[in-house]
Each structure stands twice: as structure tokens, then as C-alpha cells.
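Asks: sequence? don't have it. structure:
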């Protein structure tokens, strides 16, 4: 009978040691060998790309430049005879170059001076581009300024027409207050030059409309009686009131005269004409065009100023 102290101690599984499986099998099977040779053949037969070849050449060049000559090198032995030691500089000067000259690989087929010529042309192109950009910027600034001025001129023309309309209306009211029961009728040459041009343009439009109406009425009346007119002589037409008078005779001799003072005033810029009309409204009728209000006296208490900017 085996004693308890003589019983074999059971092996603890926590203390078991596992042997790593070898990375490469000791014995290669035929299938493994065939697969390995196929991979090696494919690797040898694969044509490397240009980028891969350049990368390998660059790596080999850097490795060669960064590796010092070994003492067994024939060139190193020749320099050692002249006192050269590893890490020293060549020549008598201690400040001489210790590292080899860096190699700059020229990959294109251009001449040696082509790079400097390209740089010069590039600088010229950049300078020309900067000059052109500056010119375009100046042109754009001028264009924006012109558009801004055009918009201001159009606004001044609109304001001028409104100011002239107000001045004309106030003048009519003043005439009716001084002449009760009478219609405001003033010859064109006697109208204030500040709004005479506006009145003249309105009268010209009225004349054009009147001529069109008379022409239409005359043609209508003649077409309606054309059949009977062909059978009548001139005496009969005169007796019936259908003489040979020309069209729209009522206004053909009524020419609108343009005074020299109006021509001088119309030649001024719109802003200057507007200023003259607004000042006239203030002095004559105590009316501020920018406020849109007629004050009781010349002091015009409450009005910010004379110009539009003062009313902003």
C-alpha cells in the first residue's frame, strides 16, 4: 500500500509551460514549396513602377552618402598615409568641408542654365500678373465709381423734376391768391427759368397729342366723304365746308421759343440745378424740399439744414 507522502504530486495546470510553435516548419511539403517558388517567381518577374525604382535609387544613394568609408577601402588607406583620420576634414584648413557635397539629381533633359532661365521667366510672369491685377482692380474701382455717379445723376434728375413741380404748383397758388377767379396763364418766356424747361416739355407733349387728334379727325372726315368728293368740284367743296385746308393748322405756327437763359440753365449739372431750385423754394416760399414741409417764416425753425446730407 502506497503511503500518502509517497503519492505522486499531481501536476498543476496553472504552471504548465507551452512551447511556441515554430514560425517556419522544419519540413516543407511539396505544396508549400510550390507555393513559395510561385511567390518568389512572381516577385522577380513583376516590373517595378517608375516611382518604386526612383525610391529605391534614392534610398541607395542616401545610404551610400551617409555611410563613412571603411578602413579596408583602398581610397581610405591612401588618405590615411597622408595623415587623414576618420571624421577629420580634407586639406590643411580645419574649417574645410567634412561632409561630402550634396548631390542634386537632374531629372529632365534641359540644359544646365535652363532652370535659372525658367526662374527668370517665372518672376517676369508673376510681376506681369501682379501688374495686370493692379490694373484690373483700378479699372473695377473706376467702373464702380462711374456706376455710382450714374446712379447719383439719375436720382438728382428725379429730385429736380419733383422740386420743379413743387415750385410750379406754389407759383400757381400764389397767382390765384393774388388774382381770385383768374386762371393761371403766363407766357412761356415769362415763367421762371428754374422750372420753365419742365413747363416747355409738358406743352410740347400736349401739342403732339393735339396734332395727333386733329390728324385722326381730319382723316376720318375725309375718308367718310371721299366718295362724294370725287364727284364735286372745288367750289362745291368750299360751299359744303370741305375746303382744301391742310392738316392740324391750329398749332403749326405756335412755336415754343427757347430763351438763352434757359439754355444756360439746362446746361448745368442736375445737382447744381437742383440746388438752385431748392434754395429758391426756401427763400421764396419758406419750403424745404428735403423736409417736404412749408414753414411759416424765413427762420424755418426745425429744419436741419439746406442740403440732403444734413437731413440724414
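Replies: Looks like it arrived, so ask away. All of these numbers come straight from a predicted model, not from anything done at the bench.

Asks: when you work out contacts or count neighbours from here on, use the C-alpha atoms and nothing else.
Replies: OK.

Asks: residue ranges for the helices of the stretch 1-150 of the chain, please.
Replies: Remark: helices assigned in the stretch 1-150 of the chain by DSSP state H, counting those that start in this stretch are 30-45, 50-66, 74-81, 114-178.

Asks: would you reformat the ones you listed as TSV and include distance to residue 280 and mean neighbour count?
Replies: Converted to TSV, those look like this (distance: least, Cα to Cα, whole Å; neighbours: other Cα atoms under 10 Å):
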stretch	distance to residue 280	mean neighbour count
helix 30-45	100	11
helix 50-66	86	12
helix 74-81	106	12
helix 114-178	8	14
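
Asks: please pull up the helix or strand immediately following the strand or helix carrying residue 227.
Replies: Using DSSP states H and E, residue 227 maps to helix 226-229. Per DSSP H and E, the first helix or strand lying C-terminal to helix 226-229 is helix 234-239.

Asks: now the element after that following helix, going C-ward?
Replies: Using DSSP H and E, the helix or strand that follows helix 234-239 towards the C-terminus is helix 260-266.

Asks: now for that following helix, which elements pack on it?
Replies: Applying 3 or more Cα pairs under 8 Å, 6 or more residues apart in numbering; DSSP states H and E, we find helix 260-266 packed against helix 193-224.

Asks: let's bring in a second model and compare:
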């Protein structure tokens, strides 16, 4: 082998060989391209010109963050009058220390639009509260009417029950004294057959005179029982005489016996 021929087994020859592993060169080239694209995007973002609005915002924020210098004419006048930086305004120094905050208007509404929106919101709230109050009043009224109706129905059932008891007691006590005909037809309880036979008679009588209510009948019948028989349906007792009745009976109504 001549000196010009290079030994293919030597390190010098192998170092010249490229990596021929399948796919490795392609992956490396793709990664390098992606990195290059990212760097290009970053450079474009840095070099991109800012909009006028962005420049105004940055300038305004920078000015708000920095204190007023002595070169400002207004601040110079305050200093001549004895004002010192960080001191409150006013003769006693008890006034505002920080500047009035700056509120930037970002919408397209005209001047006074915020007040209109606020007033409308308050009106909507007031209408809603009125509806709620009206609903509560209606519910309270309905509940009161329901309770009153239930109480009235309960009282009417109680009066009807006391009237039936008085009629049975009247028939029994009248019979004991030999009375075969009641003073009034309704003083005694009516049998089912008598009710059917006297139905037409009662209708004719109701046309001539106003029908008594159960409460009226109960008052009349209990007065009859107390005056004639010295009997009280709520005590369930027949007293010896009128003096005994008024001395021992609480009264002539159901409320007196509660």
C-alpha cells in the first residue's frame, strides 16, 4: 500500500464519515427550522410598531406613576405657598394627599349616559320591589281570608251541633211535662218522614217571613229551655229553679262556659 492510499480503518478516515443513521438528519433539520421560525417571530414582535392607542396608554401610565416635578407651574406655585411633597392640601395639611384618580371612558356613550343607566336600574329595582310587596300583601290577605273562612265554618258547625242538642233536649223535657206539640216546629228535631211532608209548608212560610238563622234559633231555643225548664245545654244540667240556674250556671252562651 502506497503512502498516497489512505487506510480506511484509520481514525482519520472514520472522522470524515457522516452519520448515516436513518432519519437522524431529517429530525435535526426540522428542529433547526422550528427554532429559526420561533426566533423570527420574536424579532418581529419586538420590531412591530405599537399602535397609537397602545402608545397613549403607556405614556399615560408612565406619567401617572411619576411624581410632579418642580418644573410644573402649578406645583411651583404650591411650593411658594408653603406646600411640601407628600403633605396634605389645606392650611392644616388635612386635605387630599394623592391626586384625583383618572377614569378613562372606554365606551361610546355620551356625557350623562351613566346617570341615565343608574336611574333606569334604580327604577327597575323599585318596580321589582313593588311587585314583591304587592305579592306579599296578596298572599297575606289570602291567608287571612282563608283563616277567617275556616274559623267561620268551624263556628257554624259548632252552632249547628248546639242547636241539634237543644232540640233533642227540648223534645225530651217537653215530653216529661206532657207537652205533645212543640211551641215552634223547629223546637224539636224533625224525623226524615216529617221533613219530606213539611217541605212544602216550610217553603210557603219562608216566603211570608224571613228565615231565622241557626244562630238566632239557638238563642231563642236556649232561652226557652232556661226559662221553662231551667236547663242549660252547655252545663248539661236541669236546675231546681231560676235562682239555682242563675247562681250556678256561668251564662247563657257557649263562650261563657269555655
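Replies: The structure has been received and is ready for your questions. Please read these numbers as outputs of a predicted model, since none were measured by experiment.

Asks: now the TM-score, please.
Replies: Scored against TM-score structural alignment, normalised by the length of the second structure, the superposed chains reach a TM-score of 0.57; 184 aligned residues with a Cα RMSD of 3.9 Å.

Asks: just so I know, which of the helices of the stretch 1-150 of the first structure lies nearest residue 102 of the first structure?
Replies: Nearest of the helices of the stretch 1-150 of the first structure to residue 102 of the first structure, taken as Cα to Cα: helix 50-66 at 8.6 Å.

Asks: read off where the helix holding residue 227 of the first structure ends up in the second structure.
Replies: Across the second structure, nothing matches helix 226-229 of the first structure (TM-score structural alignment).

Asks: please state the offset of that helix from the chain centre?
Replies: Here the centre of helix 226-229 of the first structure is set off from its chain's centre by 69 Å, with Cα atoms, centre = their mean, to the nearest Å.

Asks: can you redo the helices of the stretch 1-150 of the first structure as TSV with distance to residue 281 of the first structure?
Replies: Below are the helices of the stretch 1-150 of the first structure laid out as TSV (distance: least, Cα to Cα, whole Å):
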stretch	distance to residue 281 of the first structure
helix 30-45	100
helix 50-66	86
helix 74-81	107
helix 114-178	7
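
Asks: nearest to residue 264 of the first structure, out of the ones you listed?
Replies: Comparing the helices of the stretch 1-150 of the first structure by their distance to residue 264 of the first structure (Cα to Cα), the top pick is helix 114-178, with 16.2 Å.

Asks: what is that closest one packed up against?
Replies: helix 193-224, helix 270-285.

Asks: what's the angle from it to helix 270-285?
Replies: Interaxial angle, helix 114-178 of the first structure versus helix 270-285 (axes from the mean of the first three to the mean of the last three Cα atoms, to 10 degrees): 20 degrees.

Asks: switch the helices and strands packed on helix 114-178 of the first structure over to JSON lines; also include distance to residue 124 of the first structure and mean neighbour count.
Replies: Output for those, formatted as JSON lines (distance: least, Cα to Cα, whole Å; neighbours: other Cα under 10 Å):
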{"stretch": "helix 193-224", "distance to residue 124 of the first structure": "59", "mean neighbour count": "14"}
{"stretch": "helix 270-285", "distance to residue 124 of the first structure": "47", "mean neighbour count": "18"}
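
Asks: need these in CSV (columns: distance to residue 263 of the first structure).
Replies: Shown next, in CSV, are those (distance: least, Cα to Cα, whole Å):
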stretch, distance to residue 263 of the first structure
helix 193-224, 9
helix 270-285, 12
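
Asks: indicate which one of the ones you listed is closest to residue 61 of the first structure.
Replies: Across those, residue 61 of the first structure has its closest neighbour in helix 270-285 (79.1 Å, Cα to Cα).

Asks: which bit of the second structure covers that closest one?
Replies: Counting by TM-score structural alignment, helix 270-285 of the first structure corresponds to residues 214-229.

Asks: one more: stretch 161-175 of the first structure?
Replies: The alignment places stretch 161-175 of the first structure over residues 164-178 of the second structure (TM-score structural alignment).
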